[in-house]
Structures are given as C-alpha cells and as structure tokens.
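Colleague: Please find the sequence and the predicted model below.
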Amino acid sequence: MTTTLTQQAIAADALAALLPASTPLEATPWPVTAGEIPASGMSTLSVDYLGAVSAELAITLPSSSERAIREAGGPGAISAADILRPALEAAAQTLGSGVLGDVGEGASAALFSDPETNVFRLTEPGNSVAFAWFAIRLRSNGTRPATAAATVSAQNMGRIHDVEMALSVVIGHTRMTVANVLGLEPGDVVDLDRAAGAPADILLNGRLIGHGEIVVVDQEYGIRVTKILDAAETVG
C-alpha cells in the first residue's frame, strides 16, 4: 500500500517535472524542523483538488523564479496561475481521478506550517537556492461517524428536494503546454488519456459519484450509468 509520504512525494515529482525551470528540478522533503521555510513575502499560488483522494496544494515562489516562469509563458497577459496550472494538475492526477479547482493567488502560511502538510523544496541540481516550495495536505475521504447532527429526517430532506445541482461528465483529461494551447486551431485533434469505450466520470457539483458510458438519445448525447460509488469511494 502506498504510504501518505510516498503519495505526496510522487505528486511533488510530477509537479517538479513540469515547472518551467532551466534544468529539471529535484523535489526534496523539507520538514519545518529543518529550519528553512518559505518567506511570507514570496508569491504563492494555491488550489483544492476533489477526487478519489482530495488535497490542498500550494506553490511558493521567490521573485526570481516568478520572473522566470512568467518569461516562459511568452509575450501576452498570461497569469502565473495559468502557466503553473499544468504542473499542479500533474501533481493532483497522481492522487487519482478528480477535479482541480481554480488556482488562486494569496498567502498560505497556515498550510505550510500545518503538521499534516508535507513540504518539498524544489531545487535545480547543484544549486543551493530553492527554485520553489511545494506544499500538499491530503484530506480523508472515508466515511464519517454518524452523529445526531448528521441524522436527517424525511421532513428535512423535503426542504432541499427542489435544490438544483450541476451534474457533469468527464470523458478524459490531457496536459498541454501554454504554447500548444495558444497554437490550437479549428480542426485540431486533442488526445485524451482514456481509450475509446472507457467509462466516463460522473460528477455532482464537482464530486465524483459514479461512472457511465456515453450514449446518443434522439441525436443528443447522454450517459448510461454503470456504477454508483458508495460513501467510502466518493469525496467526503
């Protein structure tokens, strides 16, 4: 069984491989007790991941690294969040299927200092100065103990029967560089990470609840549900 540290280390390696550095980066576990932690004045990007294993992820960048990353994005008003999203997606996808939220800018000192968070120092080989810091904190998606507050009566359930929820279907993912995205034109084909006929993910408000197969009904697409996940398999 993959341990938590191993899971997070694999995620850190996947992120490091896609960061736009001059040479491949090395991800080294760096506990707060090591004495060096990201400075509060650095630029930080953070994002939530909801899926089979949910997590909070953040990257903190020194000003020199931020400049290099923005230059790697090429000319134009492309934000650091857009440039780094593929790297964050690569890290998140090592945790299993799920949905990555919007990448936002802001301080995340609480995440980096949390004892349940694993922090990784990303450096270029032979360089003692950190190119970036990566923090990842996994969330438990298991079933929760039943409590009186969690017990919902049929009468209370009736109050939310008319609440609308967004049901979406994901047939696959892919990773592309910013340059490739900007080069897309009508008629281009983008390969996804699933074979034809593979089950699609069914998401309810971004939460993975089941799998199904794509069908056509009266010349419109639909999905035939083939599996509904139980509470232990869905996002808590």
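Modeller: Noted; the coordinates are in hand. Residues are numbered from 1 along each chain as shown.
Colleague: going forward, measure contacts and count neighbours with C-alpha atoms only.
Modeller: Fine.
Colleague: Next, count neighbours for the residue nearest to Val225 when sequence neighbours are not counted.
Modeller: The shortest distance from Val225 to any non-neighbouring residue, by C-alpha to C-alpha, 6 or more residues apart in numbering, is to Gly212 (4.2 Å). If you count neighbours by other C-alpha atoms under 10 Å, Gly212 ends up with 20.
Colleague: Please apply the same query to Ile223.
Modeller: So Ile223, with other C-alpha under 10 Å, has 17 neighbours.
Colleague: From Ala231, how far off is it?
Modeller: 22 Å (C-alpha to C-alpha, to the nearest Å).
Colleague: The residue nearest to Val225 touches Asp201, doesn't it?
Modeller: Yes - the pair Gly212 / Asp201 is scored as a contact, 6.7 Å apart, by C-alpha atoms under 8 Å.
Colleague: mind listing the helices for this protein?
Modeller: Ranges of helices in the chain, per DSSP state H, are 4-18, 63-72, 80-93, 109-113, 154-157, 178-182.
Colleague: ok, Ala132 - contacts?
Modeller: Neighbour list for Ala132: Ile59, Thr60, Leu61, Pro62, Ser65, Arg121, Leu122, Thr123 [criterion: C-alpha atoms under 8 Å, 6 or more residues apart in numbering].
Colleague: and the comparison structure, right after this:
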Amino acid sequence: MSDSSENNQFNSDDLNFDDFQLEENLSEPAYTPLPERDLSFFKNIPVTVTLEVASKEVALGDLMKAGEGSVIELDKMNGEPLDVKVNGSLMGHAEVVVVNDKYGLRLIDVVDETLSAAFE
C-alpha cells in the first residue's frame, strides 16, 4: 500500500516547461478589447437626491423621553455646507436656495467626479 502512495506523489523533476508552447509576442494583449458602448441610457435612470441638514446618534431611551418642544442638538454648525446624498451615498456639499417658492440646492463641491458628470 505504501508503494502505490509513493507513485502518486508529485515530483518537481517531472515538470518540463519545454512542452508548453508560449506565444512569441508577449507585448500584445491576449484579448481583443470590446468597442465602447453607448451608455446614455443610464442618464434616464431615476435616483433619489437628498439634502441632509445634519444628524446625531441618540440612544433610543433618550429619544423616547423627547416630547413636543424638545431640542436635539445636531452635529453641524449654523452656516456649514449641507450633505448631498444620491441614493444614500455622499455626492458632495451644498447650500439651500429658494427657486420659484420651492427649496433647491446649490452645489458647493462634488466628492466623486464621475457622479458629477451624470448631472451635466
């Protein structure tokens, strides 16, 4: 039984790299790149844009004690830029503006340049 297990063992001397046929020109890519696709259909996918004023982590017990007239201090100072989130992910920062009697936002900075291109 020990003789058969010895015959199945790997021996690195048995490897012969000359048996492999390698490509002569290794500088060219081994794949053909696909042509660029028109991705303009992504521009019509709806997303949710949220302007977050501020936030605060509060213990549930403290929140249950809150009632009418209670004040919960938030983590932003007056005048600081607000967070703009797209589908919950931070996109950038903005300030509140009023346009035609409706609230709007004016972008101050954009965190991800690829996401900003979607709004152009």
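Modeller: Everything's here; your move. The structure displayed is predicted, hence computed values, not measured ones.
Colleague: List the contacts of the aligned residue in structure 2 for the residue nearest to Val225 of structure 1.
Modeller: By TM-score structural alignment, Gly212 of structure 1 lines up with Ala94 in structure 2. Applying C-alpha under 8 Å, 6+ apart to Ala94 of structure 2 gives the contacts Leu51, Pro81, Leu82, Asp83, Val84, Leu105, Arg106, Leu107, Ile108, Asp109.
Colleague: To what extent is the aligned partner of Glu185 of structure 1 in structure 2 buried, counted in neighbours?
Modeller: Counting by TM-score structural alignment, Glu185 of structure 1 corresponds to Gly67 in structure 2. Gly67 of structure 2 has 8 neighbours, counted by other C-alpha under 10 Å.
Colleague: neighbours of Glu95 of structure 2, just the number please.
Modeller: Neighbours of Glu95 of structure 2 (other C-alpha under 10 Å): 17.
Colleague: so it makes contact with Tyr103?
Modeller: No - assessed by C-alpha under 8 Å, Glu95 of structure 2 is found out of contact with Tyr103, at 10.3 Å.
Colleague: where do the strands sit along structure 1?
Modeller: Along structure 1, the stretches classed as strands by DSSP state E are 26-29, 43-51, 54-61, 98-100, 104-105, 118-123, 132-139, 167-170, 200-204, 207-217, 220-228.
Colleague: Distance to Glu89 of structure 1 added to the ones you listed, as JSON lines?
Modeller: Putting these into JSON lines (distance: least, C-alpha to C-alpha, whole Å) gives the following:
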{"stretch": "strand 26-29", "distance to Glu89 of structure 1": "17"}
{"stretch": "strand 43-51", "distance to Glu89 of structure 1": "9"}
{"stretch": "strand 54-61", "distance to Glu89 of structure 1": "10"}
{"stretch": "strand 98-100", "distance to Glu89 of structure 1": "7"}
{"stretch": "strand 104-105", "distance to Glu89 of structure 1": "14"}
{"stretch": "strand 118-123", "distance to Glu89 of structure 1": "17"}
{"stretch": "strand 132-139", "distance to Glu89 of structure 1": "13"}
{"stretch": "strand 167-170", "distance to Glu89 of structure 1": "15"}
{"stretch": "strand 200-204", "distance to Glu89 of structure 1": "17"}
{"stretch": "strand 207-217", "distance to Glu89 of structure 1": "17"}
{"stretch": "strand 220-228", "distance to Glu89 of structure 1": "25"}
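Colleague: ok so, going back, so which of the contacts of Ala94 of structure 2 hold up in structure 1?
Modeller: Mapped onto structure 1 and checked by both residues aligned by TM-score structural alignment, their matches' C-alpha atoms under 8 Å, these keep the contacts Pro81, Leu82, Asp83, Val84, Leu105, Arg106, Leu107, Ile108, Asp109.
Colleague: Now the buried members of those residues.
Modeller: Buried members of the kept ones among the contacts of Ala94 of structure 2, counted by 16 or more other C-alpha atoms under 10 Å: Pro81, Leu82, Asp83, Val84, Leu105, Leu107.
Colleague: so what corresponds to the second one in structure 1?
Modeller: Matched to structure 1 by TM-score structural alignment, Leu82 of structure 2 sits across from Ala200.
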